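> I'd like to go over a predicted model; first the sequence, then the structure.
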Amino acid sequence: MIEPVPLTTLVARADARLIADPVTADSVVVTGATLRAQQVLPGDLFAALPGARAHGADFAADAVAAGAVAVLTDEDGAERPAVRDSGLPVIVHSDPRGVLGAVAAWVYGEPSLTLSVLGITGTSGKTTTSYLVESGLRVAGHHTGLIGTVETRIGTERLASAFTTPEAPDLQALFAAMVERGVTHVAMEVSSHALALGRVNGTRFTVGAFTNLSQDHLDFHRDMEDYFAAKSLLFDGRSTHEVVVLDSAWGQALVTPQTVTVSTETDSDAAWRADDIALTPTGEQSFTLHAPDGRAAKATLPLPGEFNVANAVLAAAVLDTVGVGLDDIVAGLASVEVPGRMERVYLGQPFTAVVDYAHKPAAVTQALAALRARTEGRIITVLGCGGDRDTAKRPMMGEAAVRGSDLVIVTDDNPRSEDPAVIREAMLAGARAVGPSEGCEVREIGDRREAISAAVAHAEAGDVVLVAGKGHETGQEVAGVVHPFSDRDELEAAIRERLGEPQ
């Protein structure tokens, strides 16, 4: 149960200005918070934030009608008619978005102080590392929560994920629900957007972990330095323990004397390392996991690619930091399942079929390198790029696909509001620039379903078909409409057709 919080307490803790009749203000208590007027419940604080296209204050009337008891906004919002005429107490703060996380945490009883919140940031590997951490926690007997791109989970109950990291009030409410349900540890992805926009403000992380950094989200961040600065916010004192992969200059820049370090490089002096990496006859990876104080264990991982070994070693270090034993860590790594991350689709066909979420140049390169190490046949890649996102990476995506494949089929991803043909052309420019020298054939099939079918039809025994970019997603957004679409389902259907099985 959420204990009502006096409005005046929130104002004082936020060091904000209150516009309200003193008698009225003294009697108001808050039982929830949201920044979406359509989601207001009776007793909520409505956060009316300035946005790129509109100001949340303009929707205050809807919040009032739904039962909001107060408004948090900036000076501009406080002067807007919908707020000024609402009759509600108004908390005015110069940075309402920045303070919202802390305010929401106070409203919901500061649940992250009760939970062990294990946050993972970085460009690639956040999802996989979160699942690896959560798997180890469960093996060790902890009651777990999971927050990320694929899903949000309280114990075994699955919830849909709208963002990699929820908005601040939603996140604090989710933490509070987890506390009520007996969760003790939460593995969560922490995106650069969430850090830059203050979604995790008010959250105390038991562990903050860093995977890697490569080009992505440059439609939001000014440049790579700005992108890294956002990631670095997880290590600005809000994490009790910090765990960092050293295998890049970006990771090395985060290291302090207290940092727990991780590496897969053989000459590294990191606290946590892996060596003797090899493929097992069943297609898993095996490696020796080296822990501090001379501890070591043989580990297996049901995920291909040395980059996933790095994710596994990072997860091991995080788990050790919160007291999980080495035997349970190894068991957790061996039993992990990660939807849409190098996920194999096997129906008895004579070639390998894989779905992966790789939607960044470095991730495409890593995925293809991992698959190349496991096959002597050809690699056939189906790949697109999303619309309304970082346009600079599109030719780089095409180039990365060609350098690791024998046939690349450029197709649509989520074009969103853009012309799909324009997106494909940018990818094709990068692909065709290096295709002849790499000996890779490049085709264009705009319809993603047809592209997947063509790849499957072209595959021969021993080949690999990689459908990349959308991973776990179950929709395709075209011109503002999300159509049902699952790469896994479409790949399975194409294989069934190839095998002559009924659909």
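That came through, no problem.

> from now on I want contacts and neighbour counts done on CA atoms only, so please keep to that.
Will do.

> quick one: contacts of stretch 397-404?
Stretch 397-404 has contacts (CA atoms under 8 Å, 6 or more residues apart in numbering) with 359-362, 364-365, 368-369, 372, 379, 381, 383, 385, 408, 410, 427-435, 438, 440-442.

> so which of those residues sit within strands?
In strands, defined here by DSSP state E, the members of these are 379, 381, 383, 408, 410, 441, 442.

> mind putting those residues into a markdown table with distance to residue 8?
Shown next, in a markdown table, are these (distance: CA to CA, whole Å):
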| residue | distance to residue 8 |
| --- | --- |
| 379 | 63 |
| 381 | 58 |
| 383 | 54 |
| 408 | 61 |
| 410 | 57 |
| 441 | 67 |
| 442 | 64 |
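
> what are the ranges of the helices in the stretch 401-503 of the chain?
When secondary structure is read from DSSP state H, counting those that start in this stretch, the stretch 401-503 of the chain shows helices at 420-438, 448-458, 487-499.

> separation between residue 418 and residue 385?
According to CA to CA, to the nearest Å, residue 418 stands 11 Å off from residue 385.

> okay, those two: which has more neighbours?
Neighbour totals were compared for residue 418 and residue 385, and residue 385 leads with 29 against 16 (other CA atoms under 10 Å).

> I'd say that one and residue 424 touch.
Yes: here residue 385 lies in contact with residue 424, judged by CA atoms under 8 Å, at a distance of 7.5 Å.

> so what's in contact with those two at the same time?
With CA under 8 Å, 6+ apart, residue 385 and residue 424 have common neighbours residue 412.

> thinking again about what came up before, only the buried subset of the contacts of stretch 397-404, as a ChimeraX command please.
The following ChimeraX line selects those of those that are buried, judged by 16 or more other CA atoms under 10 Å:
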select :359,360,361,362,364,365,368,369,372,379,381,383,385,408,410,427,428,429,430,431,432,434,435,438,440,441,442
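
> report how many residues lie close to the spatially closest residue to residue 446 that is not a sequence neighbour.
With CA to CA, 6 or more residues apart in numbering as the criterion, residue 446 has its nearest non-adjacent residue at 4.5 Å, and that residue is residue 411. Applying other CA under 10 Å, we find 26 residues neighbouring residue 411.

> residue 411 against residue 449, yeah?
No: between residue 411 and residue 449 there is no contact under CA under 8 Å: 9.2 Å.

> from residue 248, how far out is residue 268?
Between residue 268 and residue 248 the distance is 12 Å, computed by CA to CA.

> now swap in residue 409 and tell me
Counting by CA to CA, the gap from residue 409 to residue 248 is 31 Å.

> against that first model, consider the following:
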Amino acid sequence: MLFSLTTAQQHLSITSIWGPEQTEVDSLCYNSSDAGKNSAFFCIIGSQADGHEYAREAIKNGASMIVGSNKPFLEKLTAHYPSVTFLHVADSKIAMAEFSIFFHNFVHHSLKTIGVTGTNGKTTVTAYTRTLLNRLNVPTGIMGTAGMWDHQSKLTFKQTTPTTPEAPDLHAIFERIYQNGAKAVSLEATSIAIEQQRLHGIMFDVGIHTNLSPEHLDFHETMDHYKQSKLKLFLQSKQAVVNLDDEGMADDILAVFKGPLLTYSIEKKADIYAEQIVPDETGTSLTIVTQHNRYDIHVPVFGSYNISNLLASFCACMHLGMEEEHIIAQLPFIEGPEGRFQVIDHYPRYKIILDYAHTPDALELVIEAAKKLKHRRLILMLTGIGLRDPLKRPKMAKAAEGKADAFVVSVDHPGFVDREKVADDVVSGFSDPHAPNVYKEPLREHAIHRSLSLSEEGDLVLITGLGFGGYQHVNGEQVPYDELQVIQDFFDKEKAQNIVSS
């Protein structure tokens, strides 16, 4: 597109301009290796590198515009590249978000937007919301840890962040989802994404709060900073959904949010709450109480925490104008994301559950839910994460101790950290790290196979951690990884061994 700065300045926070005031811009990027002909390159100052140092490389690769916050550097550079447009801005991250919105013609205004924040439950809430709205004839996509989806299928998209995309990617996905026919999008709004201004400029139709517990302290350093980052979502939301059961930040939202608000609970009386929650082998029976009625239903959902997530999605749909009777009618057809209390039941003799639990409180909740299902012994696989706060690793073992019959400890996304070190950190959280029922398998594939090999008739194997997403971060690379294939490999190997032995 022909980028006219005369027009653009009405929407962008530009303080100085050098070079052509009209230039062709066909793409936006923040990695110089992604720059091509007529790219706009944003010089982002991060914790590891300063994007200004890569401006020359971006120009060499074809960038027609450079946007940065280092004015002396840009002034010096413009003398060497008179055909390139240089823009000085106060904050490159905010500028990148503003440019992304402008470049994609404010397409998010054409979508109903639902932002979900919280330590746990974000992915499940976005998936539940998508299911409900799709069934209520509001075609809805999702963005987050489970990938990018329109209302019909998963989109092919290279994720450069684990959950919430950077602004150029975010608005490109908005446009793609909209062009595919969606009318709404439900996305995970992480604290880091909020703090890094990836969501700047978006006024969400609904902001949803799930819960708050210690996480990402390697980035935020303090729980207060973590909470304050999440609270910012509700400064850019028209309507709010708040979990009254969460002691972490529910009261803070209620104190600051002034717009239309719905509360939900599985422990207290709220605008929408659940009672008489009874799990069984196929899901959960419960009563949902609204301000107008009571509904007795059965849903294919396991765990009280997922009932809470279901209520959050219920509230979001109500905020978007859906009739509560119509929402209730669709709840028995709710679908969660893969890897969130996913029951694998097509292997005779084996009962397997996969769950993304990667924080101590999430692990406790999923164990509690799993133990309500019929089983003889519980074999639990738990992990430490190389890319996350190392202080959290032993807490995973402490959260699980005494709640399973056998423990297999492994590693997710080791990054540049030694797998043995990560696994040892987790194991150190057990009161007896050398107990005979504690097994250490630093490679996730080996840990899954060990867990399954420990299982006997009637046992339940609970495999937790960041197994879904299609890759593992290893030494700076995204190494392809398929959790379901790893499980299938175990049974293929077992079958081959049986044939040989017979």
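All right, it came through fine. Predicted model, so just to flag it, every value in this text is computed and none were measured.

> where does the TM-score land?
The TM-score (TM-score structural alignment, normalised by the length of the second structure) is 0.90; 490 aligned residues with a CA RMSD of 2.5 Å.

> hang on, the earlier thing: residue 148 of the first structure is nearest to which of the helices of the stretch 401-503 of the first structure?
Nearest of those to residue 148 of the first structure, taken as CA to CA: helix 487-499 at 19.3 Å.

> which helices and strands sit right next to that closest one?
Here helix 487-499 of the first structure touches strand 352-356, helix 448-458, going by 3 or more CA pairs under 8 Å, 6 or more residues apart in numbering; DSSP states H and E.

> with mean neighbour count as added columns, please give those in TSV.
Shown next, in TSV, are these (neighbours: other CA atoms under 10 Å):
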stretch	mean neighbour count
strand 352-356	24
helix 448-458	20
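
> show me what contacts residue 94 of the second structure?
Going by CA under 8 Å, 6+ apart, residue 94 of the second structure touches 197, 198, 200.

> recalculate using a threshold of 10 Å.
Residues near residue 94 of the second structure by CA atoms under 10 Å, 6 or more residues apart in numbering: 12, 13, 100, 167, 196, 197, 198, 199, 200, 201.

> my guess is the first one contacts residue 96. True?
This points to residue 12 of the second structure. Yes: Residue 12 of the second structure lies in contact with residue 96 (CA atoms under 10 Å); the separation is 9.4 Å.

> the two: which has the busier surroundings?
Shown here are residue 12 of the second structure and residue 96; by other CA under 10 Å, residue 96 has more neighbours (29 against 18).

> alignment lookup: that one to the first structure.
Aligned counterpart of residue 96 of the second structure in the first structure: residue 100 (TM-score structural alignment).

> residue 470 of the second structure maps to what in the first structure?
The alignment partner of residue 470 of the second structure in the first structure, by TM-score structural alignment, is residue 474.

> residue 482 is in contact with that match, correct?
Yes: counting by CA under 10 Å, residue 474 of the first structure does reach residue 482; the two are 9.3 Å apart.

> quick check: neighbours shared by the two?
Contacts common to residue 474 of the first structure and residue 482, judged by CA under 10 Å, 6+ apart, are absent.

> picking that back up, turn the helices of the stretch 401-503 of the first structure into CSV, columns for distance to residue 220 of the first structure.
Converted to CSV, the helices of the stretch 401-503 of the first structure look like this (distance: least, CA to CA, whole Å):
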stretch, distance to residue 220 of the first structure
helix 420-438, 18
helix 448-458, 27
helix 487-499, 27
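
> quick one: which of those is nearest residue 478 of the first structure?
With respect to residue 478 of the first structure, and counting by CA to CA, the nearest of these is helix 420-438 at 8.6 Å.

> show me what the closest one is packed up against.
helix 393-404, strand 407-410, strand 441-444 (3 or more CA pairs under 10 Å, 6 or more residues apart in numbering; DSSP states H and E).

> now distance to residue 342 of the first structure too, for those, in a markdown table please.
A markdown table is the format used below for those (distance: least, CA to CA, whole Å):
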| stretch | distance to residue 342 of the first structure |
| --- | --- |
| helix 393-404 | 15 |
| strand 407-410 | 18 |
| strand 441-444 | 23 |
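
> how about the ones you listed, which one is nearest residue 221 of the first structure?
helix 393-404 (13.5 Å).

> that closest one vs the second structure, average offset?
Its aligned residues in the second structure lie a mean 1.3 Å from helix 393-404 of the first structure after superposition (mean CA distance after the TM-score superposition for the first structure).

> and the angle from that helix to helix 420-438?
Relative orientation of helix 393-404 of the first structure versus helix 420-438 (axes from the mean of the first three to the mean of the last three CA atoms, to 10 degrees): 30 degrees.

> just give me how far helix 393-404 of the first structure sits from the chain centre.
Centroid displacement of helix 393-404 of the first structure relative to its chain, using CA atoms, centre = their mean, to the nearest Å, is 22 Å.

> before we move on, what about stretch 473-487 of the first structure?
The chain centre lies 19 Å from the centre of stretch 473-487 of the first structure; the measure is CA atoms, centre = their mean.

> what does stretch 285-294 of the first structure contact?
The set of residues external to stretch 285-294 of the first structure that reach it, using CA under 10 Å, 6+ apart, is 260, 262, 264, 270-280, 295-306, 308-309, 312-313, 316-317, 320, 326, 330, 334.

> cutoff 8 Å now
Stretch 285-294 of the first structure is contacted by residues 271-280, 296-304, 313, 317 when judged by CA under 8 Å, 6+ apart.

> stretch 154-173 of the second structure now?
With CA under 8 Å, 6+ apart, stretch 154-173 of the second structure has contacts from 28-29, 96-97, 100-101, 104, 107-108, 143-149, 187-190, 193, 198-199.

> take those residues and keep only those in strands.
Using DSSP E, 28, 29, 143, 144, 147, 148, 149, 187, 188 are the members of those that sit in strands.

> contacting residues around whatever residue of the first structure lines up with the fourth one?
So the one you mean is residue 144 of the second structure. Counting by TM-score structural alignment, residue 144 of the second structure lines up with residue 148 in the first structure. By CA under 8 Å, 6+ apart, the contact set of residue 148 of the first structure is 127, 130, 161, 163, 164, 165, 188, 189, 190.

> what lies in contact with stretch 255-275 of the first structure?
241-247, 287-292, 309-310, 313-314, 317.

> can you rerun that using 7 Å?
With contact meaning CA atoms under 7 Å, 6 or more residues apart in numbering, stretch 255-275 of the first structure is reached by 242-247, 287-292, 310, 313-314, 317.
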